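Trainee: Turn this into a model:
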Amino acid sequence: MKFETAATVNPIDRMKVIGWPTERIDGPFKATGRASYAYEWHDVVPNQAYGYIVASAIAKGRINRLDVSRAKQAPGVIAVVTAENAGKLGKAQRNTATVLGGPEIEHYHQLIAVVVAETFEQARAAAGLVEVDYTREPGRFDLKAECDSATDPGKITGGKSDTTVGDFDRAYAAAPVTLDATYTTPDQSHMMMEPPSTIAAWDGGSLTVWTSHQMVDWARSDLATTFGMQKEKVRVVSPYVGGGFGAKLFLRADAVAAVLGARAAGRPVKVALPRPLSVNNTVHRPATIQRIRIGAEPGGKITAIAHESWSGDLPDGKADGAVHQTRLLYAGANRMTATRLATLNLPEGNAMRAPGEATGLMALEIAIDEMAEKLGLDPVEFRILNDTQIVPDSPSEASDDDPQAGAPTEGHESPERRFSQRHLVECLRLGAEKFGWNRRNPRPGQSREGDWLIGLGMAAAIRGNHMTKSAARVRLDRRGIVTVETDMTDIGTGSYTIIAQTAAEMMGVLLDKVVVRLGDSAFPVSAGSGGQWGANCSTSGVYAACVKLREAVAQKLGFNALDAVFEDGHVRSGGRSLPLVQAAGDGEIVAEDMVEFGGITEQYEQATFGAQFVEVAVDAYTGETRIRRMLSVCDCGRILNPTAARSQVIGGMTMGVGAALTEELAVDKRFGFFVNHDLAGYEVPVHADIPHQEVIFLGDGDPMSSPMKSKGVAELGICGVAAAVANAIYNATGVRVRDYPLTLDKLLPGLPAIS
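Mentor: Down below sits the predicted model:
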C-alpha cells in the first residue's frame, strides 16, 4: 500500500477499539516474569555457555601485548577470542567505531577480548587474568577545548549542514532588542534498566541471536555485514526489550562478543554488558555548546534568529542536531543555523531520546524566555506572537548563490511549504489555562512559602513526525483467531497492544481474538522502534496487511470488499451477514503487505507539537530544587491508546527533569572515560523526585500523516521539559543558569540576595 494522498474515512475511524485506554496485553507476562528478555532464553538451545568481555583500559592508543595464556588455563574456560583469532570482520554500516578493538584502540572500554566458560563466575574470573600492555596516545576529551578545530559535519557526506534564509547579520544589527547567549548541555546516558545482552547460536553456516535490540532488521543486516554472511543466514529474535531510548539501535559489543564466542566454543554463548560497559561501550547523548542570537522589534516580532551548535564525536562521527528545531518552531524573516563537529576520543555519541530537539530546546526555550523578559512580554504570549503555519526555514529554501531564496517578502510569508497540522498555539493557550499560568508573578523571586521560593516555567515543544515503510503479515484461522506477525519491537512502549487494537478494529473482532507476534526477523520487516515513528508506522503496516486480509475474506464469502463491514465477528454487506470465521473454514487465510509513504507526506512538514508547564520550589538557603507540578499538552494526531501514550509522555517528562537537574556523564579529561558509569553515580530521577504529572492530548487526527491519522508521541514528552524547569527556577529565584544540569552549586552564588 502506498500512502500518497490524505487519508479519508476508513475502518479505523470507527474507534471501537482504537483510541480506548486499553491495558497492555503483554502486562501479565512482564509482571509474572514470563516475558523472556534477551539474556533469559534459557531453553531455546541447550548447553549454553557464558561470555565475559575484556574491555580496553585506555581511550586511545595501541595494544602492544595481549596475553590470554593464564585465562585459557583457568577453570571452566572453553575459549578466548581476541582480534588476533577472530578472523576478518566487516564494519557495521551504522557504527562509528569498530566494535572489536585491537591492536588500535578507538575509545575507552572498547571490546578487546571475550572469555567463554561454563559458568558466568568462571568467565568473569578468567577475564581478570587477561594481561594487556598498552601504549597510550594523547586524546581529545574536552569539547570546549576542541571547538576551534570543529568542522561542518556535512562535509563528511560531501554537503553542508548550515542553513541561511534572508540576511541574519543585517537584521540582527538593526534589531532594537537583541539577545546573545551561550548555553551548554552535558554528555548524558540512556541508563535503561536492561543492559545490552545477547545469546548467539550457530547451526552450520546459519546464525541465530536472541538479543536486546530496537531495530531487528538493522541488527540482522549489521550482523551479516560484520561476519561476512548472507543476510538470509541470520535470524534475530528480540520480542521484549527492557528499555533502549536509542542505545539499542545499533550493533554493540554484546552481540559481536556472543557470536564470536559461540563460533570459537562450538556451542551457544550468552553475553551481557556490565553497567560500566553499557555506558562506555554503547552510545550516549553528546555534550553541546550552543550560541543563540535573537533580534526583535519592541512589539515582540522576531526579525532575526541564529542558532549555532558545537558537539563532538569519534572521527567520521555524527553531530548532535541541536539546531534543527530552530528552523521550524518560530517565524522570522532572517535566519541562520550552523552545526560544527569536533573530533573527540570519547565513546560514540549518537541517538538518545529526541536526539537534536531534546538538547536544542534546552537552549532555545531558555533564550525565548530571556528575550520575552527583555521585551516585557509574557513568555506564552511571546511564543504565540511568533507562531507560524508556514515552515520558516528549510535548507532547500536558500543557497550560497541566492541566500534570499525562499525568504518571505514584506507582508507575505513563503507559500513553499506548510505544516500538515500545527496546533502549537492551542497547546500553549490550553496549557496556560489548565496550569493557572495567570497566577504567575512575572517578577522573579516574589513568591515564597516559608523557606521555599516558588516559580512557574514553561516551554514549547516540537519533534519531527518521521515516516518509514513498515510491513506485517496477518492470518485468520479456523477458530476465528487473527494473528499478526511483524518484526516490530516493544521497548516498553505498548507495541503489542496498539498493534492488537489495530487488527481488532480492522477485522471487527474483540481483542481476545487477536494474537500478536513481534521481534523476529522471520516476520515481515517493520519500521522498528526509534525516532518516535514506531507506533504510527507499524500500525499503518498492520492496517495495510488487514486491508489485504479483508479483501481475501470478502472474496471468500462472496462480498464486495469495498462495501463489506467487519464488526462483531461478522462480515456484512447488502443485507447479508456471515461469521468472519466461516471464511477460514477451508483453511487459514494469510495476507501480507506494507505501507510506503510518499506524495502528501513529502509535500508537508510533519511534526508534533506541545507545551510544557512546570512549578518548582527552591530552598532559599541551600538551592535544593523540588518539582511540584507538571503539565504537558500534546498535539500528536490521533491517540491510539491514551494509557500507553500517557505513559510515554510522562516517561519523557521524567527524563526531562533528569536532564534539567541531575543527569551528567562526568568526563575524566585526562584519560577519556565517563567516571560515573553506573546507577550509583549517574543520578536519574526517582519516584520521590516526580510529583503528579498531567498530560492532555488535543486528539485531532492528522489525515496527512498515515492511514491511522496518528503521529509519534514518545519523544515529544521530553522536548522542552528541561528548559521549562530552568525557566521555573529563574522565576523562583532570579538566578539564570545556562549550563545544565542546574545543580545547587550553580544556584547558590545568586541566592543570598533573595534569601
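Trainee: CA atoms for contacts and neighbours, from now on please.
Mentor: Fine.
Trainee: and the spatially closest residue to residue 697 that is not a sequence neighbour, how many residues sit next to it?
Mentor: Excluding its sequence neighbours, the residue lying closest to residue 697 (C-alpha to C-alpha, 6 or more residues apart in numbering) is residue 634, at 5.0 Å. A count of nearby residues for residue 634, using other C-alpha atoms under 10 Å, gives 29.
Trainee: pretty sure residue 634 is in a strand, no?
Mentor: Yes - using DSSP: H, G, I helix; E, B strand; the rest coil, the assignment for residue 634 is a strand.
Trainee: check contacts around it.
Mentor: Counting by C-alpha atoms under 8 Å, 6 or more residues apart in numbering, residue 634 touches 427, 608, 609, 610, 611, 695, 696, 697, 698, 713, 716.
Trainee: which residues sit against stretch 97-105?
Mentor: 56, 58-64, 82-84, 91-92, 106, 110-113, 252-253, 256, 314, 348.
Trainee: quick one: buried residues of it?
Mentor: 97, 98, 99, 100, 101, 102, 103, 104, 105 (16 or more other C-alpha atoms under 10 Å).
Trainee: for stretch 737-752, same thing?
Mentor: For stretch 737-752, the neighbour count (16+ other C-alpha under 10 Å) marks 737-744, 746-748, 750-751 as buried.
Trainee: Among the residues you listed, find me the one that's closest to residue 516.
Mentor: Of all the buried residues of stretch 737-752, residue 741 has the smallest distance to residue 516: 41.4 Å, by C-alpha to C-alpha.
Trainee: here's the other one to compare against:
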Amino acid sequence: METNFFEPTLPPTNVVGKPMDRVDGRAKVMGTARYSAEYPVNGLVHGVLKTSDIAKGKITSIDTTAAAKEPGVISIFTYQNIPKPAKVPSALKEEKKWQAAQSYLPMQDAEIHYAGEPVAVVVADTLERATQAAALIKVSYQVEKPIDSYQDPKADLFDPQKIQNGKTDGRKVRGNPEQAYASAPVKHEATYVHAINHHNPMEPAATTAVWEGSDRLTVYESTQNITMSQGSLANLLGIPRDQVRVVTHHLGGGFGCKGSFWPHTILTVLAARAVNRPLRLVLTRPQMYTSVGHREDQEQTLKIGATQEGKLLSLIHEKKSTTSPWDNYAESNSKVVNMLYACPNFSARYELARANVMTAVWMRAPGEAPGSFALESSMDDLAHQLNIDPLQFRLLNYADKDYSDKGKPWSSKSLKECYTRGAELFGWNKRNSKPGQTRRGNKLVGMGMATATYPVHSAQGTARVRLFADGHAVVQSGATDLGTGTWTVMTQVGADALGLPPEKVRFELGDTRLPTAPGSGGSQAAGTVSSSIMAAAEDLWKKVIDMAVGDKKSPLYKAKPTDVKVELGRMFLKKNPKKGETLVAALSRSGMTDMEGMAMGKYGAGYEEKHFAGAGGAAASPEEPGGKNEKGEEEKPSGHSMHSFGAHFCEVEVDPDLGTIRVTRWVGVHGVGQVLNLKTATSQLYGGAIFGIGSALMEETFRDPNYARYTNHNLAEYHIPVNADIPDMQIEFVPEKDPYINALGVKGIGEIGIVGVAAAVANAVYNATGKRMRSLPITPDKMLEALRTTA
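Mentor: Below is the predicted model:
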C-alpha cells in the first residue's frame, strides 16, 4: 500500500486532552447564544398546535369559528385545508428514502391514531394570540377504544423480521443456546421491566421556517442532525436538497429525541409557505411527550446457563415492547447481552405489539442501557448463587475477543484496568458479601457495580480548514453541538492540527452550508468530526509543503514531500527535525492571504479499512479465528470490533421504614480512547451517570390504560434527579490508545456513561436489602412491598 506522510497514529498534543474552558460559555452566560426559537426574523408570525384529546378514532367536525375571530389570527390549518407535501413519509419509506423515526404524518385525513396527535395549526401575529385561538377550537370525534401497550389484553404480539426500523434482525442465534441451557449445571432466569421514559431536554423542540419564494427554504431547527433534517425536508417537499438550508448553532439538549425528524417541523414549513410569512412553532412541555418520541415500555426475560465454577454456557434473551401502528421500532437490547462476556451460545428474540402511541425513538444508549440492566442484574444474581464476588465473576467471564462478531479482536479494550482502578477508588474490598448486613444508623447500606460498554458506530464526514497568513484559522464542519462541548473540543483539534493557540482558531458548525457531517447521536460526532478536521488539515499540510519545497527561502527547499513531517503546525525533515518552519511562516512568506484544505474523515470500520486493510495490519491478518461458515469451515474475522468500556461502582442507603433509596457514593472509570477535553468529558460522564440514576430510581411516564394518554406529561410529575438526589461523584479515565478507529483514536462518550448505571444501583440495593428489584424505576412503594415480602 502506498505510504502517506500523514501517519494514522496519535500526534503529540498541546491543547487536545487538556481541560480547556468552553469557547461558547460566555455566549451562553451572556444570552447571545441563539437557539432555534430565538433568531430575529423580519415579519415573523407564530404557530401553535392544537392536539387530539383521544388516542383512537375519527374527527367528525372541527369548529374554528370562534378561534378565527380572535385578534391577530392569520390562518387556521386542519387536515381539510393544509397544503399537502409532495410526498408523505410512508411513501418515502417504501422508496427507502426515509430515515426518520416515524413514517406517519398527521393532518392528512380525519383519522386519529394517538393521543396528542396534531389536529390543527393556528397562525397568529403573536404567540399569546395563537395560543388563545388554539384553545377555542372545538373538535368532535367518533371515539374508538385504543390499545395502550404490549400488556393490553387486546394487543397482538408479533415477531418482527427487523427492528429499529429495519436496521437490526428480530432474531439471532449463535451456537446451540437452548441445548446448552437445558444441560447447564447452574441456571438462572428472570424478567425485567422498564417503564416508559421521556427525554425532557431543557430546550423544547422548535422550528422557525423562512421561505424565499416557494422553492427556497431556511429552517432554524432544534435538531441533533442538520444533514438528516435537510434531506427529510427536501424529500417531503420535492425540491432539490441544496435549496433547503438548516441552521442549528446551539441546542439545549436532546438525548435522542432531536436526533430524528418529526411531524411538527414539516407542518410548520407547509403552513409558513401557505401564509407567505416566516413562521415559528415551539412545542409546549406536554407536547414534548407526544411529539418527539420516547423510550418504549418493555420487558426482557434473560436465561443464563453456567458451570459450577461460574463459566457462562448459554445466554437466551427475549424482549417484548410497544410500537406504533406503522413502524417496527424497538431498542436492540440483545446486542450488549451478546457481546459483553465470553459465552459460546446465544439467542435473541423480539416481540412487538402495535398500540395507539407514536413511534418510539432512540434515547441515550438505546438498547445498551435497558439491555445492561437485565444482563448486569442477572450476572450479580448468578455471582451470589455461586458465592463468587461479582467483580471476580465478571473477570472470570471476561471476553478477550468479540464472540458476537466472529471472534474479532478488540481495537482496544481497557476494561480490566477500569475494574481495578474503580475498585481501588471505591473501596470494593470493604463490601460485605452478605446482603442486608450493613447499617448506617437506621439505614441499610449496600454496594453494587456493573460494566459499561458502547459500540463505535462507523460514520464519515467532511471538514474545511482555512489558515490565514496573519496566524489565525477558521475550521468548519456541519456538525451540531448538543450542549456537550463540540464547539470547544473541535477548536482544540483544529489548534493542534495547525499549531495555533485556541484563541486563534474559530470553529464553525450547525449549518448545512458547511461541509457535511453526521449528526450528534450514537456517540459518533466527536470521532467523525475530529477525524474530518485532521484529514482537512492533512490536505492543507500537503499544499503548504509543496509550496515550501519549491521556495528557495524555505529550510525545506528541494526536500521530498514524503520526507517532511508535520507536528503541531511545524513542518520539518523526518531525519533532521531541526530543519523546518511553521505552516504560518511559509504561508506568510508566499504573499498569499490564506490557504484551504478540505477532506473527508472516517470513524470506525471505514477508517480502519482505509489505513490498514491489505497493509499487513490487524485488519489483514486477524489474531483470532472466527466462527464457522455455512460449509462448516473456520472463518477468519476481518478488522476489529470497536467499543468503549467502563465500570460503575455505587453505594446506596435504603430506609426500611420509608422505602426511599439514596445513592451516597459513585465511582465511574472508563476507557474511551483519546479524551479531547478532560473537563467536558468528565462532565459528560457525570451527566450519563445522573441520567441512569434517574432511570433507576424515579423516571417513569404513565400512560392511562383506558385512554392511552400520558397523565404526568410535565416536569412537576415526571421526576428527574436534582442536585439533592446526587452525591459527589468520582469520574476517571484510564489511558487508552486506539490507532484503528480514527486519526486521533477518539471514541465517543455520549452514551457509555448511562450503560450499566441502573444495574449498579439495583445491585447495590440488593446488597443492602437482600431484595432483587427487577422493575424500573425502583420507587419507594416497590421497595416497601419487597421489604415486607418474605423471600
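Trainee: Wasn't residue 651 of the first structure part of a helix?
Mentor: Yes - assessed with three-state DSSP, residue 651 of the first structure lies in a helix.
Trainee: quick one: what's aligned to it in the second structure?
Mentor: Taking TM-score structural alignment, residue 651 of the first structure has residue 687 as its aligned residue in the second structure.
Trainee: And the residue nearest to its match when sequence neighbours are not counted, how far from residue 667 of the second structure?
Mentor: Distance criterion C-alpha to C-alpha, 6+ apart; nearest residue to residue 687 of the second structure, sequence neighbours excluded, is residue 753 at 7.4 Å. According to C-alpha to C-alpha, to the nearest Å, residue 753 of the second structure and residue 667 of the second structure sit 11 Å apart.
Trainee: what do you get for residue 11 of the second structure?
Mentor: Noted for residue 11 of the second structure: a distance of 30 Å to residue 667 of the second structure, by C-alpha to C-alpha.
Trainee: Strands of the stretch 451-600 of the second structure, start to end?
Mentor: Assigned by DSSP state E, counting those that start in this stretch, the stretch 451-600 of the second structure shows strands spanning 459-468, 473-476, 505-508, 564-567, 570-573, 576-582, 594-603.
Trainee: picking up where we left off before, going through the contacts of residue 634 of the first structure, which ones are buried?
Mentor: Using 16+ other C-alpha under 10 Å, the buried members of those are 427, 608, 609, 610, 611, 695, 696, 697, 698, 713, 716.
Trainee: Now tabulate those in JSON lines and tack on distance to residue 185 of the first structure.
Mentor: Shown next, in JSON lines, are those (distance: C-alpha to C-alpha, whole Å):
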{"residue": "427", "distance to residue 185 of the first structure": "26"}
{"residue": "608", "distance to residue 185 of the first structure": "23"}
{"residue": "609", "distance to residue 185 of the first structure": "22"}
{"residue": "610", "distance to residue 185 of the first structure": "22"}
{"residue": "611", "distance to residue 185 of the first structure": "21"}
{"residue": "695", "distance to residue 185 of the first structure": "26"}
{"residue": "696", "distance to residue 185 of the first structure": "28"}
{"residue": "697", "distance to residue 185 of the first structure": "29"}
{"residue": "698", "distance to residue 185 of the first structure": "31"}
{"residue": "713", "distance to residue 185 of the first structure": "23"}
{"residue": "716", "distance to residue 185 of the first structure": "19"}
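Trainee: Show me which of those residues is closest to residue 517 of the first structure.
Mentor: residue 713 (23.1 Å).
Trainee: Which residue in the second structure aligns with that closest one?
Mentor: Using TM-score structural alignment, the equivalent of residue 713 of the first structure in the second structure is residue 749.
Trainee: give the contact list for that match.
Mentor: Shown in contact with residue 749 of the second structure (C-alpha under 8 Å, 6+ apart): 523, 672, 681, 684, 685.
Trainee: what's the spacing between the fourth one and residue 340 of the second structure?
Mentor: What it means is residue 684 of the second structure. Distance check for residue 684 of the second structure against residue 340 of the second structure: by C-alpha to C-alpha, it reads 23 Å.
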